[in-house]
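1. for reference, the sequence and a predicted model appear below.
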Amino acid sequence: MKPNLLIVDDDEAIRSQLRWALADDYNVYSAGDRLLTLELWRQHRFPVVLLDLGLPPRPADPDEGLATLTALLELDRNVKVIIVSGQGEKGNALRAVAEGAYDFLTKPVELEELRVILRRAFYLADLERELRQLHALYGGEGFEGLIGDCPGMQAVFHTIRRVAPSDAPVLILGESGTGKEVVARAIHRRSPRREGPFIPINCGAIPENLLESELFGHERGAFTGAHVQRKGRIEMAEGGTLFLDELGELPLPLQVKLLRYLQEQTIERVGGRETIPVNARVIAATNVDLRKAMEAGRFREDLYYRVAVVTIQLPPLRERGDDVVLLARTFLRRFAAEVKRTPAPQFTSAALRAIQRHDWPGNVRELENRVRRAVIMAEGRAITPEDLELADPGAAPPPLRTLREIRDAAERTAILNALQRNQWRIAPTAQELDISRPTLYELMERLGIQKPTSSS
């Protein structure tokens, strides 16, 4: 396949000439201003960009072109930007290179010289990409247990490095299965609190009548069954980090108590009157849109601004490009070692195609579970799409012969997607599908839907 190349120039004639001259070697895209340049880059993630310095609204000076260079490098520090400009003064050349440009050419461009520079730029970009992937694959499980080469994950790694040394509260956003707890643990390990405890609690997995005691602890005799005094998760996190997973599920009364702790750094146990100081950093995570929850009155605005001092957005796996293959091979190597399969199995080309084309509604957790199962169940050295329980994209799907089969297939897909979005919790899934919980259980049994085994 030909690599993608982006040409940015305010002159349509020059864009057309370069497109015609380079079309045999590259898939050529073009833009005439900064806005379209960044929009196209987000869609195609070009490894190499040809950039004119003179862009609207001020084509007579280099400022807009240099601003576009800076914006591209902020999106991806590894992109190779070759400046092509009629403004060939030494000062502009030095300034562009100092700000991260790969090379600098003046107009009119010698086509053969441009071809050579492009070949070198693409070759270097490919080498760097392969090096990053190899490092992630074999270099100790990537960055603090997080594996990813795409710009979205590189931005996550950058934010972790910046925020970890501070005590600022962090809010991690992302779909279920994207690795929010792994990010929280990475922040903790890179923080001054690394020697202290990391205490997680899933606010959506504990019944509401028990959650207050789990968070804040209770005194002996505070309620029926409270035979001894017990510390809560907040108190247990003293000197370390408290991780509040699925914060969006926290009931409003407990949101008030959590806000008070964040403001005063003190708690009171259930049934107690003693004020207890607790020094713990709070990291929260959710797959709920908290802004919509605030509009609906389900989440307090003041609490949101307390926990969201720094926000980290995790991209879903379907938007991470080649990361899905990198992750699949990492899991394959890890699980083959766990079950002592030697020689280790390998993915067939059909399995890799199926991995790349699957939407992964359950994100990294779903991929991990499928690869774990395939390592256990595959009989030979080759792991096929069937071992992963994925359809082979090269094979024709079996025909659905009856209306009942078509309806069952559609219902099964809809229910599976809703369950994965809601972390396999029955009540919110039934609410989303607008059916009762008994009906959901009946449908799951009839359609053969079972909750996958969880993994750490």
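-> Looks like it arrived, so ask away.
2. make it CA atoms for all contacts and neighbour counts henceforth
-> Noted.
3. now whichever strand or helix holds residue 446: buried residues?
-> Secondary-structure assignment from DSSP states H and E places residue 446 in helix 437-447. By 16 or more other CA atoms under 10 Å, the buried positions in helix 437-447 come out as 440, 443-444.
4. likewise stretch 270-280?
-> 270-271, 278, 280.
5. out of these, who's nearest residue 149?
-> Relative to residue 149, the closest of those is residue 280; by CA to CA it sits at 32.1 Å.
6. against that first model, consider the following:
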Amino acid sequence: MNTASVLIVDDEPDIRALVEITLSRMGLRTHAAATLAEARKCLAAQPFDVCITDMRLPDGSGIALVAEIQQRWPQTPVAVITAYGNAEAAVESLKAGAFDFVSKPVDVSVLRKLVDTALKLRGSERRDDTSTLLGEHESIRQLRALIQRLARSQAPVHISGESGTGKELVARLIHSSGPRASGPFVAINCGAIPTELMESEFFGHLKGSFTGAYRDKPGLFQTAEGGTLFLDEVAELPMHMQVKLLRALQERRVRPVGAETEVPVNVRVISATHRDLAELVQRGQFRQDLFYRLDVITVRTPPLRERPDDIPLLARHILRRIAREAGLENVPELDERAMSALQQYPFPGNVRELENILERAVTLCDGTSIRTADLQLRASVATSAHTGLEQQIEDMERQAIREALRKTRYNKTRAAELLGMSFRSLRYRIKKLGLDQE
């Protein structure tokens, strides 16, 4: 592979020299320019694998160079050097299409990691994993295209959408389609962490830093090093953690509980929530400065009711998966009326609810044909992704199956007869409800 070349655009000789020396030691070829005009001449004369530009130049703004490279040489990632603490400039550069940014004074270790990540884009497009985002509706087509564009950036992304629309799937696709694909993808539901453990979970702790800290433990940021940290339901973070998260994003450093020094981290953060963050900011329930840093680029996952024509494709895919997991010889199919009923149903729980409905229908159907009655849509109208009714139904099923098994001394064939279902359906429900682990 040919040695990569990097264009460095900065009017300060000391910074140019620092960046050139650092990149030369990485085995890279460097070219320097002090102005926009010089940079344009260099770009016109030869291709570059990476460009690093200062925000302020004698004859213009680095943002203008970012936009020009995006338009004329879109395969060249551009990183922007910003003044220390200038969060607005960093966000502005990312929104303009910059790959990433580095603050003055330039941290050599941060610069190396940034360039190394950018060079992973060199030579070819990243693999396209977006085929797992099923659907032919225009909103899904646009979403797949947007994921590919975002994969080439390190800008923070905020994914908004109703529960069950696939926000985590989108985050995983952005990760797996980009230069961090070989790094870890760490997902956490912010609403599921006890408040008193949040700081330790996010930033780690040292042995003896508090009661119960029997050993050093890395936090989520350290675990996601070199990869992506997905913060689901980020709106659930309490105010004190919002402050600490903002600092981690700005400084790219974290301080483990009990530590005296900070640890540098190289992590891309993607957040998501089903709530309206902008509205929460207006109500004083979410910090505006954190919102500004997380919501650099917004991605919306469309609800299922907006794309009913995609339901047949999704249903067939889900039914094939259910059959495979249940060990069924034949994949159940929806009859014409059942499919029509699904396409007219509003799906408050979106794709996740469609999965729940079809799993239940496979259990209830007679043979391999699923009818409208098997879908139990009337019972599902009141449910969404996480309603108590869905849990109550599963609890009732577990109890009925346990009782039938007890009465038949765990003869599954007789238990299935007692329950009025096929042996195949009973075996699937036992596995689905976790009864095979009891």
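-> Nice, thanks for sending it over. This structure is a prediction, so every number in the text was calculated from the model and none was measured.
7. give me the TM-score for these two chains.
-> The TM-score (TM-score structural alignment, normalised by the length of the second structure) is 0.58; 272 aligned residues with a CA RMSD of 2.6 Å.
8. now the buried residues of stretch 270-280 of the first structure in TSV, with distance to residue 345 of the first structure and secondary structure?
-> Shown next, in TSV, are those (distance: CA to CA, whole Å; DSSP: H, G, I helix; E, B strand; the rest coil):
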residue	distance to residue 345 of the first structure	secondary structure
270	53	strand
271	57	coil
278	49	coil
280	44	coil
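9. residues in contact with the helix holding residue 446 of the first structure?
-> 408, 412, 415, 426-427, 430, 450 (CA atoms under 8 Å, 6 or more residues apart in numbering).
10. kindly report the same for stretch 275-293 of the first structure.
-> 167-176, 180-181, 184, 234-235, 237-248, 265-268, 299, 304, 307.
11. try 7 Å
-> With contact meaning CA atoms under 7 Å, 6 or more residues apart in numbering, stretch 275-293 of the first structure is reached by 167, 169-176, 180, 184, 235, 237-248, 265-268, 299, 307.
12. got it, and stretch 241-252 of the first structure?
-> 188, 197-204, 234, 280-288, 290, 298-299.
13. among the residues you listed, which are located in helices?
-> Within the contacts of stretch 241-252 of the first structure, residues falling in helices by DSSP state H are 188, 234, 290.
14. how about these in CSV, adding neighbour count and distance to residue 50 of the first structure?
-> CSV is the format used below for these (neighbours: other CA atoms under 10 Å; distance: CA to CA, whole Å):
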residue, neighbour count, distance to residue 50 of the first structure
188, 25, 41
234, 28, 53
290, 18, 40
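15. which one of the residues you listed sits closest to residue 348 of the first structure?
-> When these are compared against residue 348 of the first structure (criterion: CA to CA), the nearest one is residue 188, at 38.1 Å.
16. how about the equivalent of that closest one over in the second structure, what does it touch?
-> Under the alignment by TM-score structural alignment, residue 188 of the first structure pairs with residue 175 in the second structure. Residue 175 of the second structure sits next to 151, 181, 228 when contact means CA under 7 Å, 6+ apart.
17. please pick the buried ones from the residues you listed.
-> 151, 181, 228.
18. doesn't the second one lie inside a strand?
-> No - applying DSSP: H, G, I helix; E, B strand; the rest coil, one finds residue 181 of the second structure to be coil, outside a strand.
19. and the gap between the nearest residue to it once chain neighbours are set aside and residue 425 of the second structure?
-> Nearest residue to residue 181 of the second structure in three dimensions, chain neighbours excluded: residue 175, at 5.6 Å (CA to CA, 6 or more residues apart in numbering). Applying CA to CA, to the nearest Å, the value for residue 175 of the second structure to residue 425 of the second structure is 37 Å.
20. go on, residue 403 of the second structure?
-> Distance from residue 403 of the second structure to residue 425 of the second structure, by CA to CA: 16 Å.
21. check residue 143 of the second structure too.
-> When residue 143 of the second structure is compared with residue 425 of the second structure (using CA to CA), they lie 37 Å apart.
22. could you do residue 256 of the second structure as well?
-> 50 Å.
23. what's the answer for residue 336 of the second structure, then?
-> 22 Å.
24. which residue of these two possesses the greater neighbour count?
-> Comparing residue 336 of the second structure with residue 425 by neighbour count (other CA atoms under 10 Å), the higher total belongs to residue 425, at 19 against 11.
25. show me where the stretch 251-400 of the second structure has helices.
-> 277-282, 288-294, 311-326, 336-344, 350-364, 372-375, 377-380, 388-407 (DSSP state H, counting those that start in this stretch).
26. the third one vs the first structure, average offset?
-> If I follow you right, that is helix 311-326 of the second structure. Between helix 311-326 of the second structure and its aligned stretch in the first structure, the superposed structures give an average distance of 1.5 Å (mean CA distance after the TM-score superposition for the first structure).
27. now do the fourth one
-> On superposition with the first structure, the average gap between helix 336-344 of the second structure and its aligned counterparts reaches 1.2 Å (mean CA distance after the TM-score superposition for the first structure).
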